[in-house]
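A.B. asks: My questions concern the predicted model and sequence given below.
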Amino acid sequence: MICTKRIKEKNFQENGGKVLKNQRVRIFSEAALVKATNNYADDRKLGEGGFGSVYKGVLTDNTVVAVKKSKGVDKAQMNAEFQKEMSIVSQVNYRNVHIHDKGSRILASWTNRLRVASAAALALDYLHSLADPPVIHGDVKSVNILLDNNYTAKVADFGASVLMSPGQTNILATKIQGTLGYLDPEYLMTGILTVQSDVYSFGVVLVELLTGEIPNSISKSGEKRNVIQHFISALENNHVFKILDFQTADEGEMDEIEAVAELAKRCLNSMGVNRPTMKEVSDELAKMKALHQKSWAQQNSEETDYDVTIFLHECKSSHEPIPDCDVIADRELH
């Protein structure tokens, strides 16, 4: 028993346990994680990255978590990356920066797509403007925006993130990290990661929400194409509605889609200085979302009033009196 305890303690220390004890994180045993993921079953796998795979886990108290299981890479490098990610995540405390399960029918309507875009932008704005210290996410992409059972967007995976000093807006990276197709071209050329690099990547995500296509996807003819260039070309030629992969409900939604498309184009500017800040992006999407909800509420209110008017007319025009007709109608109205 003493030997087993010593082996466990040695393993704990070698894997960064001493560092983790000083962070605001909960530490689990290997057995607990195996049980939570059903022994890392294939149907629990959520995704895969450079250092490992991510699985859905359910704890004994029914809390849903994401469990990252490392690949057989260099142990020292793995520990350094893991400790770096934990040090960043432990300092982030915000309701939209949390890991949950994926949703399924979320992209069926523009309402939900706008909701996802607004929530993700709000989270990134928090990282840039309100987190202490500020954080550049470094790997903003659709697979890192997870959804809970209420279809609320959560920004995840801080493996490529960096902490900044107050007032700092960029950092010279020792190596390029991120995902091709989402990476800021300015960052690729200079090696300087900035808050505007996240803005570019978020612009790519907006394009995905509009078109349903991932960067560098295969066209219907089987040819590779640059989705971003295709999107900008469609926007400039007033063909943006031809490349959407969902149905719009009314003219109001079409106006919103055009506004989001223009916002995405601004985020995708080749020069970071010409892109909007994440706060500007978040504010614009939040305003759009609020107007959308107000319009939706008004439409539903008008439909209810119309239904009640017809009901009253039918009751009062009947040849035979209907008891408590007005009372029923009034109750229906409320």
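C.D. replies: Now that the structure is in, tell me what you want to look at. Not measured: the values here are computed from a predicted model.
A.B. asks: alpha carbons only for contacts and neighbour counts from here, please
C.D. replies: Will do.
A.B. asks: which residues in the stretch 51-200 of the chain form helices?
C.D. replies: According to DSSP state H, counting those that start in this stretch, the stretch 51-200 of the chain carries its helices in the segments 75-89, 110-125, 185-190, 195-211.
A.B. asks: and the following helix or strand past the longest one, how far from the chain's centre?
C.D. replies: Once helix 195-211 ends, the next helix or strand along the chain (criterion: DSSP states H and E) is helix 227-236. Helix 227-236 has its C-alpha centroid displaced from the chain centroid by 22 Å (C-alpha atoms, centre = their mean, to the nearest Å).
A.B. asks: Tally up the residues packed near the residue nearest to residue 158 when sequence neighbours are not counted, please.
C.D. replies: The shortest distance from residue 158 to any non-neighbouring residue, by C-alpha to C-alpha, 6 or more residues apart in numbering, is to residue 85 (5.5 Å). For residue 85, the neighbour count with other C-alpha atoms under 10 Å is 17.
A.B. asks: which residues touch residue 85?
C.D. replies: Residue 85 makes contacts with 158, 159, 160, 161, as judged by C-alpha atoms under 8 Å, 6 or more residues apart in numbering.
A.B. asks: For the residue nearest to the second one when sequence neighbours are not counted, give its distance to residue 208.
C.D. replies: Yep, that's residue 159 we're talking about. In this structure, residue 159 finds its nearest non-sequential neighbour in residue 85, 5.1 Å apart by C-alpha to C-alpha, 6+ apart. Computed with C-alpha to C-alpha, to the nearest Å, the distance linking residue 85 and residue 208 is 26 Å.
A.B. asks: how near is residue 325 to residue 231?
C.D. replies: For residue 325 relative to residue 231 (C-alpha to C-alpha), the value is 56 Å.
A.B. asks: In the chain, what residue spans correspond to strands?
C.D. replies: Ranges of strands in the chain, per DSSP state E, are 45-48, 52-58, 64-70, 135-136, 145-147, 153-155, 162-163, 170-172, 192-194.
A.B. asks: Need the residues that contact the second one.
C.D. replies: With contacts defined as C-alpha under 8 Å, 6+ apart, strand 52-58 is touched by 33, 36-38, 40, 44-48, 64-71, 101.
A.B. asks: hmm, which of the residues you listed are the buried ones?
C.D. replies: Buried members of these, scored by 16 or more other C-alpha atoms under 10 Å, are 33, 36-38, 40, 44-46, 64-68, 70, 101.
A.B. asks: Of those residues, just say which sits nearest to residue 219.
C.D. replies: Proximity of the buried ones among the contacts of strand 52-58 to residue 219 (C-alpha to C-alpha) peaks at residue 46, which lies at 25.6 Å.
A.B. asks: try this one next to it:
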Amino acid sequence: MGYYFQRKRIKREIQKRITSKAHFILNSDNNGRSAKVFTIKEITKATNNFSKSNLLGAGGFGEVFKGVLNDGTVTAIKRAKHGNIRGIDQILNEVKILCQVNHRSLVRLLGCCVELPNEPLLIYEYVSNGTLFDHLHNKNSSKWIRLGWHSRLRIAHQTAEGLAYLHDAAIPKIYHRDIKSSNILLDEKLDAKVSDFGLSRLAASEATHVTTCAQGTLGYLDPDYYVNFQLTEKSDVYSFGVVLLELLCSKKAIDFNREEGDVNLVVMVKKALKEGMLMDKVVDPMLKIGASKLELETMRAFGSLAVGCLDDRRDNRPSMKDVANEIACIIGIVADAKAMGY
């Protein structure tokens, strides 16, 4: 009997949260854009009744299905776990954030469905080529592409531009709070799109930080944020610095298969840099094969930029705009060298 009443209470709480945010979801008076509203009939048809053959992935929040709308548009549809208040909160937060942004390097929200009382659904553009994590770390599958240096630089630059937009162009500014390689999607042209805004936060117009419990992913979490509970744009910069290391090294942020002192990629790289062994111990050997002297120097510069993003003191880290500009300069050097035959 107690279990029955607890389920009823949770159901009422979930419905209350969905109802409280429905006006925001369905209207555009938030200076952003409204989400298109889909019916559950449309979504059920698009996913073949949420067929397991359409399942793209699953996590603590719920599941993501591939769907094809009536007009042929291919989509990715996120469904929260039934009765999971935290997962539903994250989905509603994602709508709130994505209704306010529009950038080529941010995944596009096409709409939502709020017909089911306990399961809001989000409908996104379908990004067909998996995640950056897949391509860097799932090396035993022929499905994933071995990314060359030029591709990695372009992915880094596009991601940096998307994050700089959140920090500098969005009103109010947005802190992503969970930047990692598995949240960077790649399309058929290997163009990058930042995804998963479930943990993101809007900053008040004059605020320098948001005070909140530390959340994020092990290996990517800003130590300053973890200690002080102050989320800033520099928290995203730190997390992005870890992604830059992944691009340079093809190593995971945390890997318990590495030696004890090297489990954490940031610690490993900083130690190698201190020993003057960045190029020998850290850089992906595949990148160095056939690389020109100038390209090797750009890898060294890229590594230094990454470490700058990872400074323990957030005030010493560059802004995302500066990071994007620095990567653009590195890309320009590589392009000029190629044009001149170096």
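C.D. replies: Received, thanks. As the structure is a prediction and not an experimental result, all values here were calculated from the model.
A.B. asks: The residue nearest to residue 159 of the first structure matches what in the second structure?
C.D. replies: Residue 85 of the first structure maps onto residue 94 in the second structure, with residues paired by TM-score structural alignment.
A.B. asks: How about residue 81 of the second structure, nearest residue that isn't a chain neighbour?
C.D. replies: Spatially, and ignoring its direct neighbours in sequence, residue 81 of the second structure is nearest to residue 62 (4.4 Å; C-alpha to C-alpha, 6+ apart).
A.B. asks: In the first structure, what residue corresponds to that neighbour?
C.D. replies: Superposed on the first structure with TM-score structural alignment, residue 62 of the second structure falls opposite residue 52.
A.B. asks: likewise residue 273 of the second structure?
C.D. replies: In the first structure, the residue matched to residue 273 of the second structure (TM-score structural alignment) is residue 235.
A.B. asks: residues in contact with that match?
C.D. replies: Contact analysis of residue 235 of the first structure by C-alpha under 8 Å, 6+ apart lists 261, 262.
A.B. asks: Likewise for residue 298 of the second structure?
C.D. replies: Contacts of residue 298 of the second structure (C-alpha under 8 Å, 6+ apart): 330, 333, 334.
A.B. asks: Please tell me I have it right and the last one contacts residue 295.
C.D. replies: Yes. Residue 334 of the second structure sits in contact with residue 295 when judged by C-alpha atoms under 8 Å, with a separation of 6.3 Å.
A.B. asks: buried sites along the longest helix seen in the second structure?
C.D. replies: Longest helix in the second structure, counting residues (DSSP state H): helix 2-26. Burial within helix 2-26 of the second structure, assessed by neighbour count using 16+ other C-alpha under 10 Å, is assigned to 11, 14, 15, 18, 24, 25, 26.
A.B. asks: helices or strands up against it?
C.D. replies: The contact analysis (3 or more C-alpha pairs under 8 Å, 6 or more residues apart in numbering; DSSP states H and E) places helix 2-26 of the second structure against helix 85-98.
A.B. asks: could you point out which element follows the helix it packs on?
C.D. replies: Scanning onward from helix 85-98 of the second structure (DSSP H and E), the first element met is strand 109-113.
A.B. asks: Show me how far that following strand is from its chain's centre.
C.D. replies: In this view, strand 109-113 of the second structure has its centroid 19 Å away from the chain centroid, taken as C-alpha atoms, centre = their mean.
A.B. asks: do stretch 41-55 of the second structure as well
C.D. replies: On C-alpha atoms, centre = their mean, the centre of stretch 41-55 of the second structure falls 25 Å from that of its chain.
A.B. asks: same deal with stretch 153-172 of the first structure?
C.D. replies: Taking mean C-alpha positions (C-alpha atoms, centre = their mean), stretch 153-172 of the first structure and its chain are 16 Å apart.
A.B. asks: By neighbour count, which bits of that stretch are buried? Give me those.
C.D. replies: By neighbour count with 16+ other C-alpha under 10 Å, stretch 153-172 of the first structure contains the buried residues 153-164, 170-171.
A.B. asks: repeat for stretch 228-238 of the first structure
C.D. replies: Buried residues in stretch 228-238 of the first structure, defined by neighbour count with 16+ other C-alpha under 10 Å: 228, 231, 232, 235.
A.B. asks: okay, these in JSON lines with distance to residue 212 of the first structure next?
C.D. replies: JSON lines is the format used below for those (distance: C-alpha to C-alpha, whole Å):
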{"residue": "228", "distance to residue 212 of the first structure": "12"}
{"residue": "231", "distance to residue 212 of the first structure": "11"}
{"residue": "232", "distance to residue 212 of the first structure": "15"}
{"residue": "235", "distance to residue 212 of the first structure": "16"}
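A.B. asks: returning to that earlier point: would you list the strands of the first structure in a markdown table and tack on distance to residue 261 of the first structure?
C.D. replies: Conversion of these to a markdown table gives the following (distance: least, C-alpha to C-alpha, whole Å):
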| stretch | distance to residue 261 of the first structure |
| --- | --- |
| strand 45-48 | 28 |
| strand 52-58 | 32 |
| strand 64-70 | 32 |
| strand 135-136 | 24 |
| strand 145-147 | 19 |
| strand 153-155 | 20 |
| strand 162-163 | 29 |
| strand 170-172 | 27 |
| strand 192-194 | 23 |
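A.B. asks: so which of those strands gets nearest residue 2 of the first structure?
C.D. replies: Taking the strands of the first structure one by one with C-alpha to C-alpha, strand 64-70 is closest: 28.0 Å.
A.B. asks: what's the angle between that closest one and helix 75-89?
C.D. replies: Following axes from the mean of the first three to the mean of the last three C-alpha atoms, to 10 degrees, one obtains 150 degrees for the angle between strand 64-70 of the first structure and helix 75-89.
A.B. asks: what's strand 64-70 of the first structure aligned against in the second structure?
C.D. replies: Strand 64-70 of the first structure maps onto residues 74-80 of the second structure, going by TM-score structural alignment.
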